[in-house]
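In: Task: produce atomic coordinates for the following.
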Amino acid sequence: MMKKQDLAATMVRVFLGMAFLIHGSTKFQNGIENTVGFFESLGLPGFFAYAVAFIELIGGIAMIAGFGTRIVGFLFSLILIGAIVKVKISAGFLGNGQMAGYELDLALLVLSIYLVITNRSAYAVENVYHAQKN
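Out: Now for the predicted structure:
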């Protein structure tokens, strides 16, 4: 029988994975060149756009499956910190009427950190390895 904590952690993991998978796939579907240009307009190297999109896409799939949850959660945290500091902080917590604030990014950051510091969630691929090991 699944404990409430296991169910909650699984829900967080799957939601976070879906959110990042959608963001990553959108970057490629809308033309990664647009994202490269945006990154460069922020003073960041254009290749960061590829790295972020790849982490979001592949990391999203891995997170949904429950594979490498802690590592992917850490990578998501780095992306979110970068987004908050480089893009969203100037708009404030709720936004400024022209741009969304950093409230969603902060919420996703907290969820990512939660998955980095907590044990594996139920229904995760990584549990198969740990079950066989024990």
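In: from here on, contacts and neighbour counts on C-alpha atoms
Out: Noted.
In: max-length helix in this protein?
Out: helix 4-29 (DSSP state H).
In: for it, which positions count as buried?
Out: Within helix 4-29, the residues that count as buried by 16 or more other C-alpha atoms under 10 Å are 6, 9-10, 12-18, 20-21, 23-25, 27-28.
In: what do you get for stretch 99-113?
Out: Burial within stretch 99-113, assessed by neighbour count using 16+ other C-alpha under 10 Å, is assigned to Ala100, Gly101, Tyr102, Glu103, Asp105, Leu106, Leu108, Leu109, Leu111, Ser112, Ile113.
In: With stretch 77-91 instead?
Out: Ser77, Ile79, Leu80, Ile81, Ile84, Val87, Lys88, Ile89, Ala91.
In: one more to put side by side:
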Amino acid sequence: MIDHKTAPMGILALRVTTGALFLVHGLVKLFVFTPAGTAGFFESLGLPGALGYLTMLFEILGGLALILGVKARLVSAAFVPVLLGAAIFGHGSAGFNWSNAGGGWEYPVMWAVVQAALALLGDGPYALAPTQKRA
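Out: Predicted coordinates:
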């Protein structure tokens, strides 16, 4: 059973929290690891370096979109394959536990499930540009 009074606030909390975390991850790639360093890391995984730039940009812009509620359902859905790619290519060889060297794959998979749930739940309250018109 869904509590229709509190569920929207739960969606808002998940949307803003995950948006903030994506924004921070993208900014760390930009300012700490640098764009060239991020691209180099992606290349070390056997991925195109350009994918590092795209991931960094998507984390920053997508994080802001989630925080503000701009097409949040679509952004959340788009994060799912990015996170599954991170689980497979970035953390897959490290095993299941996040505390393993290199981090485990379960953490990005959990975030992929959270983003899939947000895509199914909707934009939530205070969305600046909802994916669907409210009835």
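In: Any idea what the TM-score is?
Out: Once superposed, chain against chain, the TM-score is 0.88 (TM-score structural alignment, normalised by the length of the first structure); 131 aligned residues with a C-alpha RMSD of 1.9 Å.
In: burial of the corresponding residue of the second structure for Ala51 of the first structure, as a residue count?
Out: Matched across to the second structure, Ala51 of the first structure falls on Leu54, judged by TM-score structural alignment. Leu54 of the second structure has 13 neighbours, counted by other C-alpha atoms under 10 Å.
In: Mind checking what secondary structure Leu54 of the second structure has?
Out: helix (DSSP: H, G, I helix; E, B strand; the rest coil).
In: quick one: the helices in the second structure?
Out: Taking DSSP H as the test, the helices found in the second structure are 7-31, 35-44, 49-68, 72-85, 106-121.
In: who touches the first one?
Out: Under the criterion C-alpha atoms under 8 Å, 6 or more residues apart in numbering, residues 34-35, 38, 55-69, 72, 118, 121-126 lie in contact with helix 7-31 of the second structure.
In: just to revisit the earlier point, so the longest helix of the first structure matches what in the second structure?
Out: Under TM-score structural alignment, the match for helix 4-29 of the first structure is residues 6-31.
In: can you tell me which residues contact the spatially closest residue to Ala91 of the first structure that is not a sequence neighbour?
Out: Excluding the flanking residues, the one nearest Ala91 of the first structure by C-alpha to C-alpha, 6 or more residues apart in numbering is Gly101, at 5.2 Å. Contacts were defined as C-alpha under 8 Å, 6+ apart; by that measure Gly101 of the first structure touches Lys88, Ile89, Ala91, Gly92, Phe93, Leu94, Gly95.
In: Pretty sure the fifth one sits against Tyr102.
Out: Yes - Phe93 of the first structure sits in contact with Tyr102 when judged by C-alpha atoms under 8 Å, with a separation of 5.0 Å.
In: Of all the helices of the second structure, which one is nearest Lys133 of the second structure?
Out: Closest approach to Lys133 of the second structure among the helices of the second structure is made by helix 72-85 (12.3 Å; C-alpha to C-alpha).
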